[in-house]
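> Next input, structure requested:
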Amino acid sequence: MKRFVAFLLACALCLMVLAGCGGAPVGSAPLSQPGAAADPGAAPAAGAAITLTFGHGQSEAHSFHQAALYFKQLIEERSGGAIAVNVQPNGALGDEKEMAEGLQMGTVDMVVCAVATLTGFDPALDVFNLPYLFESREQGIAVLDGEIGQGMFENLEGQGLKLLGFFDLGFRSMTNSQHPIAAPEDCKGLRMRTLQSNVLVEGLNTFGIDAVSMSFGELFTALQTGAVDGQENPISVIDASRFYEVQKYLSLTEHMYVVLPLLISTKTWEKLSADQQQMLLECAQETVQHQREENLANYEAELADLKANGMEVNEVDKAAFQAAIQPLYDTYAGQFGATVEKIRAVKG
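Next up is the predicted model:
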């Protein structure tokens, strides 16, 4: 009988030990559950107390993805593995609008997206979608990092989205399958996909383009099937997305500097300690700088790759495009005029 009791006690002790090994420490629940189809190189660190899901719409070949992995490495190392990052490329968490809404709900932790995605949250941000608003990349960065950019994006915090910084992809240019574009009259009749921005749609219409809004995830197929003749995007996106397989002509219109906020859900932010918030902010700022440098350094190689893959590349008469877009500025003078003046007063 004594042996039997001893046996039962030993079994109970083993079960208690196993339960302790298998359970998570108190307070270790992740802020968000990792999404489906995770990138193999972006698996969250084992045993992390917090897992941040970082979504973007570009491929693994794009600088967005490399920057997300850079951020992941920084914060996992500095937190000693207590904070992990699960990077989700290729729109695995939905299109940019769906990911931004995920930030509001707290189902997605971090996102980088085009500002056009956010105009539904704050229509004032649509000013950044005016063609030929910025003279240079340097001016764009100076505006966004300065009082104007920081002030305009602060308004999003009340809606659940907190700004961490801005990535850089330079300017958007046009591609199509029909003919080169050298002047506004060459745009007439082309059906072209663009961002979900009323201002940008109207701007392209001003050039004679039949502009249609469409999610990025649908774009390649639309180009392949001829549902649209062309699209407009930065060089890095055109190259990483292999649009040269379905587009012949690249015209360097450089009609819009892309504003790309890096955002975190305020629900996520508020769950972090003050020390964790500071660490995350520092890692985000270092990541922004790294991404900008990489994007600038890769431009010539990406452009050469597009040419090597058969795209015909041409310069355009930018002065003619800038003159052609002036009626759009007149239309929006009452809504955006004061902001446009402030932006144009900033020197890059």
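
> From here on, just use CA atoms for contacts and neighbour counts.
OK.

> quick one: contacts of stretch 129-140?
115-116, 170-171, 197, 199-200, 203, 254-257, 322, 325, 329, 340, 343-344, 346-348 (CA atoms under 8 Å, 6 or more residues apart in numbering).

> Identify those among these that sit within helices.
Of the positions in the contacts of stretch 129-140, 199-200, 203, 322, 329, 340, 343-344 sit in helices, assigned by DSSP state H.

> List of residues touching the helix or strand containing Ser173?
For Ser173, the host element (DSSP states H and E) is strand 171-176. Outside strand 171-176, the residues that touch it by CA under 8 Å, 6+ apart are 137, 192, 229-235, 247-258.

> Next SSE downstream of that strand?
Next along the chain after strand 171-176, taking DSSP H and E as the criterion, comes strand 191-194.

> Distance from that next one to the middle of the chain?
20 Å (CA atoms, centre = their mean, to the nearest Å).

> For it, name the packing helices and strands.
strand 210-213, strand 230-234 (3 or more CA pairs under 8 Å, 6 or more residues apart in numbering; DSSP states H and E).

> ok and the longest helix seen in the chain relative to strand 230-234, angle-wise?
Assignment by DSSP H gives helix 274-308 as the longest helix of the chain. Per axes from the mean of the first three to the mean of the last three CA atoms, to 10 degrees, the angle that helix 274-308 makes with strand 230-234 is 130 degrees.

> Flag every buried residue along helix 274-308.
For helix 274-308, burial by neighbour count (16 or more other CA atoms under 10 Å) applies to 276, 280-288, 290-292, 294-295, 299, 302-303, 305-307.

> Give me the residues contacting stretch 178-198.
Contacts made with stretch 178-198 from outside it, assessed by CA under 8 Å, 6+ apart, are listed as 116-117, 119, 126, 129, 176, 200-201, 207-215, 219, 228-232, 248-251, 312, 314-318, 320-321, 324.

> Just the buried residues of these.
Buried residues within the contacts of stretch 178-198, counting neighbours by 16+ other CA under 10 Å: 116-117, 119, 126, 129, 176, 200-201, 207-212, 219, 228-232, 248-251, 312, 316, 318, 321, 324.

> Return the residues in contact with Gln322.
Tyr132.

> Sorry, slip of the keys, the one I care about is Met16.
By CA under 8 Å, 6+ apart, the contact set of Met16 is empty.

> how about this one, so we can line them up?
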Amino acid sequence: MITNTQPLKALLIAAASAAALSFSQVSLAEWKLTFAHAHPVEDSQHLAAERFAERVAERTSGEVTVRIFPSGQLGDDPGMIAGVRGGTIDIELSGNPYFSGLVGELNVLDLPFLFEDADQAYRVLDGSVGQDLLGRMADKGIKGLAFWEIGFRNLTNSRRPVEDAADIKGLKLRTTPNPAHIAAFKALGANPTPMPFAELFTSLETRTVDGQENPVTLIRSAKLHEVQEHLSLTAHAYTAAPLIMNKARFDSLPAEFQQVLEQEALAAARYQRELNNSRMADDLAFLKAQGVKVVEQPDRASMRAIAEQPVRANFIDKHGRELLDAVERAK
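Modelled structure (predicted):
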């Protein structure tokens, strides 16, 4: 008996084609990633995020796309980190101080006067110590992709020039919620007041707080010069910024796309650092031109003598010496 198989073959081919199309559409929908951060679009974080998104799309032929939500559109820093853990946000960037409540050992990076220059910080962050720290977030549902940066923190306020440690005493300063930052300013006699970055400008404008501490580039991009009269280049602490992703989401991607995300996260970190370094002089000149009074060479030694050892001792009491020693060796 002869059977005509052509209609059956056509039906099977059509069904296979429909299934493939359906799978492709689902896959593409799954690989549209959200990326949230708190900084303004003028800031290097956003510019680096755009570079990251462009490169990821290019290297995956558009199969992985990244949509960026800047300026705290998806919440403040703690809220965005919670969003990543809960799966409502795919990728997020916040300063390291916001992660120390999840992984206490990350607080080592925020110790005052830990790094003398950016190169020391980059060697630690991009090396085995940095990879170890990123990996410690895994059991919190977080995949650490790379360390971007906030940068070296400098002190601004609306009351007086800060020439030495004594001038910090009595100032009400917005800080991050990081234990090292809070302890350092308490030791210096200030009144540290933790709050989200999104609330900072209004709090300075209304004099809820006298001042704050952030890198020069962010002071400019966030327009803090409009509500602060004095800037002191204290460089009292360096702040890294972990770029994180929901771990389950990361694990769901094909291995080759996971590799692209990790590689481009590190490449964008280096791009952002270059932006910050290249913009520093111009940003400082801009702030001066806006009338900000700048103390370029404050007595950092007087601040270090008060804040460094007590904060380190507190970290060692909680977490031991091993990690701090590894940072010192890696520098």
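
> tm score of chain vs chain?
The TM-score (TM-score structural alignment, normalised by the length of the second structure) is 0.89; 309 aligned residues with a CA RMSD of 1.7 Å.

> follow-up on the earlier one: filter the ones in helices among the contacts of stretch 129-140 of the first structure to the buried ones?
Neighbour-count burial (16+ other CA under 10 Å) applied to these gives 199-200, 203, 329, 340, 343.

> Which members of the residues you listed define the maximum pairwise distance?
Spatially, the most separated pair among those is Gly203 and Ile343, at 18.4 Å (CA to CA).

> Pull the contacting residues for Ser232 of the second structure.
Residues near Ser232 of the second structure by CA under 8 Å, 6+ apart: 154-156, 161-163, 294-298.

> And it? What does it align with in the first structure?
Under the alignment (TM-score structural alignment), Ser232 of the second structure maps onto Ser251 of the first structure.

> cool, Pro298 of the second structure as well?
Using TM-score structural alignment, the equivalent of Pro298 of the second structure in the first structure is Val316.

> what's near enough to touch its match?
Going by CA under 8 Å, 6+ apart, Val316 of the first structure touches 181-183, 251-253.

> Just put those residues in a markdown table and tack on distance to Thr53 of the first structure.
Shown next, in a markdown table, are the contacts of Val316 of the first structure (distance: CA to CA, whole Å):
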| residue | distance to Thr53 of the first structure |
| --- | --- |
| Ile181 | 40 |
| Ala182 | 43 |
| Ala183 | 43 |
| Ser251 | 36 |
| Leu252 | 35 |
| Thr253 | 35 |
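
> so how far is Ala284 of the first structure from the aligned residue in the first structure for Arg55 of the second structure?
Aligned by TM-score structural alignment, Arg55 of the second structure pairs with Leu74 of the first structure. Separation of Leu74 of the first structure from Ala284 of the first structure (CA to CA, to the nearest Å): 9 Å.

> check contacts around Asp325 of the second structure.
Contacts here follow CA under 8 Å, 6+ apart; on that basis Asp325 of the second structure touches nothing.

> Next one: it from Thr175 of the second structure, what distance?
Asp325 of the second structure is 26 Å from Thr175 of the second structure, by CA to CA.

> Spell out for me which residue occupies the centre of the second structure.
Geometric centre of the second structure, nearest residue: Ala241, 2.4 Å, by CA atoms, centre = their mean.

> what helix or strand is it on?
Per DSSP H and E: strand 230-246 holds Ala241 of the second structure.

> Glu58 of the second structure too?
Glu58 of the second structure belongs to helix 44-59, assigned by DSSP H and E.

> what helices or strands is that helix leaning on?
Packing partners of helix 44-59 of the second structure (3+ CA pairs under 8 Å, 6+ apart): strand 65-69, helix 255-289.

> Please state the offset of that helix from the chain centre?
The chain centre lies 15 Å from the centre of helix 44-59 of the second structure; the measure is CA atoms, centre = their mean.

> contacting residues around stretch 70-88 of the second structure?
Taking contacts as CA under 8 Å, 6+ apart, the residues outside stretch 70-88 of the second structure that touch it are 36-41, 46, 89-92, 94, 98, 140-142, 196-198, 244-246, 249.

> and it, which stretch of the first structure?
The aligned range for stretch 70-88 of the second structure in the first structure is 89-107, by TM-score structural alignment.

> Show me which parts of the matching stretch are buried, residue by residue.
89-97, 99-107.

> Quick check, Asp57 of the second structure in contact with Glu63.
One correction, residue 57 of the second structure is Ala, not Asp. Yes - assessed by CA atoms under 8 Å, Ala57 of the second structure is found in contact with Glu63 at 6.8 Å.

> Now do the contacts for the counterpart of Val129 of the second structure in the first structure.
Aligning on TM-score structural alignment places Val129 of the second structure opposite Ile148 in the first structure. Listed by CA under 8 Å, 6+ apart, the contact partners of Ile148 of the first structure are 342-343.

> same check, this time on Val108 of the second structure
Each residue near Val108 of the second structure by CA under 8 Å, 6+ apart is listed here: 315, 323-324.

> just Ile68 of the second structure next, same as before
By CA under 8 Å, 6+ apart, the neighbours of Ile68 of the second structure are 34-36, 49-50.

> how close does it get to Arg59 of the second structure?
Going from Ile68 of the second structure to Arg59 of the second structure by CA to CA gives 18 Å.

> Quick check: nearest residue in space to Ala222 of the second structure, chain neighbours excluded?
Pro40 (6.5 Å; CA to CA, 6 or more residues apart in numbering).

> And for the one you found, the neighbour number?
Pro40 of the second structure is flanked by 18 other residues according to other CA atoms under 10 Å.

> May I ask which helix or strand encompasses the counterpart of it in the first structure?
Superposed on the first structure with TM-score structural alignment, Pro40 of the second structure falls opposite Ser59. For Ser59 of the first structure, there is no host helix or strand (DSSP H and E).

> you'd agree Ser59 of the first structure is up against Ser241?
Yes - using CA under 8 Å, Ser59 of the first structure makes contact with Ser241 at a distance of 7.0 Å.

> Ala269 of the second structure pairs with which position in the first structure?
In the first structure, the residue paired with Ala269 of the second structure is Val288, using TM-score structural alignment.

> Run through the residues that contact its match.
67, 165-167.

> change it to 7 Å
With contacts defined as CA atoms under 7 Å, 6 or more residues apart in numbering, Val288 of the first structure is in contact with 165-167.

> In CSV, list those along with distance to Ala12 of the first structure and secondary structure.
Shown next, in CSV, are the contacts of Val288 of the first structure (distance: CA to CA, whole Å; DSSP: H, G, I helix; E, B strand; the rest coil):
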residue, distance to Ala12 of the first structure, secondary structure
Gly165, 53, strand
Phe166, 56, strand
Phe167, 56, strand
